[in-house]
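Visitor: attaching a predicted model along with its sequence, questions to come.
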Amino acid sequence: MRLSFAERKFSLSALSLGLGLVVTLSTSTAMAADGCTFTSTNTWATGYCAELRVTNATGSNLQGWTATFQSAPGMTVTSLWNGSWTVEGSLNKVTSQDWNGAVLAGGVATFGFCGTHSGTVIPPVSCTLSGSSGGNTPPPNPPADTQAPSVVTGLSVLAKAPRSVDLAWQPSTDNVGVTGYEVFLSNVSTPVATLTGTSASVTGLTPGTAYTFTVKARDAAGNRSAASSPLTVTTPSPKKLVGYFIRWGVYGRAFYPKTLDTNGTAAKLTHLNYAFGNVVNGKCGILPSPLGDSWADYQMDFDAAKSVDGVADLWSQPLKGNFNQLRKLKAKYPNLKVLISLGGWTWSGGISDAVSTPEKRQAFVQSCIDLYIRGNIPGLPAGAAAGVFDGIDIDWEFPVSGGLVPGRPEDTVNYTAALAEFRRQLDAVRPGLQLSIATPSAPGNYSKIELGRVHAYLDHLNVMTYDMHGAWDSKANFHSALYNQTANPDKARRDSTQEAVQGHLAAGVPASKLVVGVPFYGRGWQGTQAGPAGDGLYQSTWGAAWGNSDDVTTGATGLFDYFYIRNVLESTGVKRRHPEAQVPYIYNPSTGLWLSYDDPVSMGVKGDYILNNNLGGAMIWELSGDDPQGSLLTALKSKLNP
């Protein structure tokens, strides 16, 4: 988890350092009150250092003085030099030291201090000087301070994120007193942070970049220590946040590409997978229902209110529908990668034959690239859909094992060869085009894929670590548990996220390429027996409950979107969180409804699991299931890409 340093985060916004970093250093002078001059010598986001000059208006020479000043609202003093300091609330009292107690009539007493502010540095609201009358002896010059503070030691990293690094170090010592520290980047003479404490958060960094830091201590006389030993820190690359957008969401759900903009989803994602593209007669194709939905893809008119940029479609424009809106979404979020996802549960049946021979593989891949990457849609001008997709995601359910359509033994090697062909043709079109696959969570299914070989052709693998239990089971069980459970009657099925991840790692997939699937929906059963624990877990049911989901790709019952679970079901049943599975569940004893799902807490736990195991990120099926506040996605992003 990234730490928060409320008093030590700096707005680096004034002076460019040529490295994507900037720093604010300022000096300003203002009258604090009659006879007092306040000069801020350094300011930053929440702190400042200043000098206060107080005129002796008593009419007498002073031998020993006391200055009293009232801090303005929102201002505090944390350290002071050239005087002995006490504070009561906002009232500060400073008495002279041995060497600076003599002040002639009309002369000034001077001291400096550092503190915090709440947004604006404001001079003291009152200021007085008093003391004992003395002779005409002028004040002696203060002893010269030429000794620099000791070198900073113990420079270390407290936390790091893609665009920031939190540092800490041991305090320095000085013969008079250390007044602050400066943080430097190598080869840059201006500090990137100036502060009084011994920790700092440096922001504005670039992900995946090595930075070398040093720290110097300073005192009131301006002496600076030598630089600390350098510390090199590499900022992590952002974790991938992959979300599936369902094309049919534009109908009953009114979930449009613009929704991804207005609800903040597009700004949080790194990848958006459009579900799904069909494979017909060995080729990628967009055909009328039931083989496709050309209306939603590129023919549907979007009025101004539903359009990403607020501009309505014209009847005469060649490309409309979701494809045109996705292109507008990418223009607004240029870092968002949009991929076409091929197959899915319903449309995977044609893939086995399409990749069965070298000639078929070459033609199949070429058809997919021509349609989705080059944007050549039959019946439209050439290249009408160019620029919509940045790559291809293949969701084959499942090689060899089959799904709605039986597989065949040779699917294993043919799939590897097909992915190699996809990689070859994509690279020939343009370097940087993405290629990913969705892999199953069950060992009996992912073992049919040559994971140790295919990852070389892929940017990442989306592990479908959900639907581990569902309508096909007669007993209530977790459909997306993070860890297996001691009492799980199906424990031998290895039905947990952690076991699926470990299986992929054991097969040779690099951790950085594994993207963990998380569901924005739950699965429920009806008529569930209470069981010994009285909560229905692992108990017999009447079958899958009738959920609220309109998932037309499967027609499955028992599916409940998270927004419905949160708004309706959490208040009508008893919610518990399993200490081993690390996910919540709901049981309603009056109806027998038992429901397995994820909430923001479990999303955060899974985010920690991804970070702690150096995995590639998280994949979401599917985005329209979140609540209007985006609670699930926000919980993930706050962990993975804060």
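Guide: Everything's here; your move.

Visitor: switch to C-alpha atoms for all contacts and neighbour counts from now on
Guide: OK.

Visitor: now do the strands in the stretch 351-500 of the chain.
Guide: 391-395, 434-440, 460-464 (DSSP state E, counting those that start in this stretch).

Visitor: check it against this one:
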Amino acid sequence: MYYSLIYLLLFLVQTNLSAKYSRVCYFTNWAVHRTMKEARLLPEDIPADLCTHIFYAFASIGSLTLQAKHPNDLGEYQGEKPLYPRIMKLKEKNPELKIVISCGGWGNSGEFDSISASESSRETFSKNALAFCRQHGFDGVDLDWEFPSSNHRENFGLLVKTMHKVFKKEAKKTNKERLIIGLAVGAGKLQVKQGYDVPVLCHYVDMVNVMTYDLYGSWTNKVGHHSALFHRRGEKGLEKELNTNYSMHLWIKAGCPRDRLLIGIPGYGRAFIATGGDPIKAYGQPGGVSSISSPYLGESGLLAFYEICKNELKEGFKRYWDDDHQISISYKDGTWIGYDDPESVRNKCEYVKQEGLGGAMIWALDMDDASGKFCRKNRKKRLRRFPLINAMKEVFETNEQTTQQSTTPLPTSTLSNETILLNEEFKNLLDQMFDEASSSSKFVPTYRILSFLLILLSLI
């Protein structure tokens, strides 16, 4: 019996090592109707194999159910046909693509109060959300609660627990794949501590997208990069915490399995006013947000990646690299822009692989250079569409299985009847492993399987 268990565990380990990293891309339904045509993004503009998951933002929450939010979601609007069926056509080209409906978003935290307040409301919402997804073809629900307070902490955990129960029951009954549950969560220490029952949330959801951006802005009153990978030498206190690495380890230490965690990558930069000729020395300078305006996004102090490309190619902005933060800066005449480019994205995705995380998320598809025209330096070269997301894809799809498998024979047992006596602790662990494997859309984390294997071998 124990030989069968060992071989099964080894098979799961080997299978897990070849699992794909998730590439979550947010699609915003308002990007179809931007004023300037070159800033628009249609569902048909998205390569079907670019992302592993597309999160459609946003649906509303009302009357304990999900509701289409934009007039164009289910109806014709300003000459455009309904978006839901159009984005679903991507799955015809790539059956493995998962399209998830996202609800909430900035300024809509109040929508979650009614659906999480009681077990009755949680179950009603879960069943209604399930029906909404099945009706329109979505593969799951993303809860983007920005942000739960300490008063919501317990109820948020109970909400995802109920959703998981309802989704799992329906999948078993209908023999369909269980709907995905995703979360978009805060990256700050106070947010994590107060608003999230991390062990509960991470046990019942499939992916946790940590919004590791907007770490600096007008609210900080000083120049800083909003999406740095690591801290800089000399940083202390809060400043040392405002980076991707710190935020991800916050979630890990709070009890979230690494394979459930995805880092957040912004498709935009944040601009500040700085003095001096060296942008690297501008960190920590007191100053407000730059008044530089985005003609494409219609916002001040925030520019899409493709706008930054255009500025660097045509407006005299110069690109700098910060070795400590492992991130890029664009600078000209006191306008300081912290942003991600393909190099920083590749670094972050290598970090994901080194840390054993689940993948990366980008906000949002329409902020990358969808056409490839903005970032093309040489007109004779082929257009490079979606350079940020393609950098992510290249790193994650690179075969990392470079080590040779061990040829050391398995130890043999002296038990005469070739049986193994499992203690109660191991039984519980084994039951948990198989329960997670059967209920989750992902494989059991490698480190957990290895732990089970080591316990098993110690009992032989």
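Guide: Cool, got the structure. Since the structure is predicted, the reported quantities are computational estimates derived from the model, not experimental observations.

Visitor: show me what Leu52 of the first structure aligns to in the second structure.
Guide: Applying TM-score structural alignment, one finds that Leu52 of the first structure falls in a gap with respect to the second structure.

Visitor: now Leu52 of the first structure: how far from Trp65 of the first structure?
Guide: 14 Å (C-alpha to C-alpha, to the nearest Å).

Visitor: then Ala254 of the first structure?
Guide: For Ala254 of the first structure relative to Trp65 of the first structure (C-alpha to C-alpha), the value is 75 Å.

Visitor: got it, and Ser624 of the first structure?
Guide: Counting by C-alpha to C-alpha - Ser624 of the first structure and Trp65 of the first structure are separated by 70 Å.

Visitor: go on, Arg430 of the first structure?
Guide: Arg430 of the first structure is 76 Å from Trp65 of the first structure, by C-alpha to C-alpha.

Visitor: between those two, which one's more packed in?
Guide: For Arg430 of the first structure and Trp65, the more surrounded residue by other C-alpha atoms under 10 Å is Trp65, and the numbers stand at 22 against 11.

Visitor: give me the element the more buried one is part of.
Guide: strand 62-70 (DSSP states H and E).

Visitor: where in the second structure does that strand fall?
Guide: Following TM-score structural alignment, strand 62-70 of the first structure has no partner segment in the second structure.

Visitor: please apply the same query to stretch 182-195 of the first structure.
Guide: Under TM-score structural alignment, there's no match for stretch 182-195 of the first structure.

Visitor: what's the first-to-last distance across that stretch?
Guide: OK, stretch 182-195 of the first structure end separation, C-alpha to C-alpha: 7 Å.

Visitor: same thing with stretch 298-306 of the first structure?
Guide: OK, stretch 298-306 of the first structure end separation, C-alpha to C-alpha: 15 Å.

Visitor: how about the strands of the stretch 351-500 of the first structure in CSV, adding mean neighbour count and distance to Gln299 of the first structure?
Guide: Below are these laid out as CSV (neighbours: other C-alpha atoms under 10 Å; distance: least, C-alpha to C-alpha, whole Å):
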stretch, mean neighbour count, distance to Gln299 of the first structure
strand 391-395, 24, 22
strand 434-440, 23, 26
strand 460-464, 25, 30
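
Visitor: let's have those strands in TSV, adding distance to Arg423 of the first structure.
Guide: Listed next are these as TSV, based on distance: least, C-alpha to C-alpha, whole Å:
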stretch	distance to Arg423 of the first structure
strand 391-395	10
strand 434-440	7
strand 460-464	13
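
Visitor: quick one: the helices in the stretch 51-200 of the second structure, in order.
Guide: Assigned helices in the stretch 51-200 of the second structure, in chain order: 71-74, 83-88, 90-93, 111-116, 119-136, 153-174, 189-195, 198-204 (criterion: DSSP state H, counting those that start in this stretch).

Visitor: what about the last one, how far off from the first structure?
Guide: Once the two structures are superposed, the average separation between helix 198-204 of the second structure and the matching residues of the first structure is 1.1 Å (mean C-alpha distance after the TM-score superposition for the first structure).

Visitor: kindly report the same for the third one.
Guide: Its match in the first structure and helix 90-93 of the second structure itself, once the structures are fitted together, sit a mean 1.4 Å apart by mean C-alpha distance after the TM-score superposition for the first structure.

Visitor: quick one on the thing from earlier: and Ile99 of the second structure, which of the helices of the stretch 51-200 of the second structure is closest to it?
Guide: Taking C-alpha to C-alpha, helix 83-88 is the member of the helices of the stretch 51-200 of the second structure nearest to Ile99 of the second structure, at 7.5 Å.

Visitor: and for the closest one, what are the contacting residues?
Guide: 29, 43-44, 72-75, 99, 136-137 (C-alpha atoms under 8 Å, 6 or more residues apart in numbering).

Visitor: show the contacting residues for the counterpart of Val352 of the second structure in the first structure.
Guide: In the first structure, the residue equivalent to Val352 of the second structure is Ile610, according to TM-score structural alignment. By C-alpha under 8 Å, 6+ apart, the contact list for Ile610 of the first structure reads 516, 616-618, 640.

Visitor: mapping the residues you listed onto the second structure, which are still in contact?
Guide: Of these, the ones still in contact in the second structure (both residues aligned by TM-score structural alignment, their matches' C-alpha atoms under 8 Å) are 516, 616-618.

Visitor: now, these that are in strands?
Guide: By the criterion of DSSP state E, membership of those in strands covers 516, 617-618.

Visitor: count of residues packed around Ala507 of the first structure?
Guide: 16.

Visitor: Pro399 of the first structure versus that one, what's the distance?
Guide: In terms of C-alpha to C-alpha, Ala507 of the first structure sits 16 Å off from Pro399 of the first structure.

Visitor: with Arg423 of the first structure instead?
Guide: On the measure of C-alpha to C-alpha, Arg423 of the first structure and Pro399 of the first structure end up 19 Å apart.

Visitor: which of those two has more neighbours?
Guide: Pro399 (27 against 21).

Visitor: tell me the counterpart of that one in the second structure.
Guide: Pro399 of the first structure maps onto Pro148 in the second structure, by TM-score structural alignment.

Visitor: grab the nearest non-local neighbour of its match.
Guide: In this structure, Pro148 of the second structure finds its nearest non-sequential neighbour in Gly195, 4.9 Å apart by C-alpha to C-alpha, 6 or more residues apart in numbering.

Visitor: out of the strands of the stretch 351-500 of the first structure, the one nearest Ser84 of the first structure is which?
Guide: The nearest among these, by C-alpha to C-alpha, is strand 460-464 at 62.3 Å.
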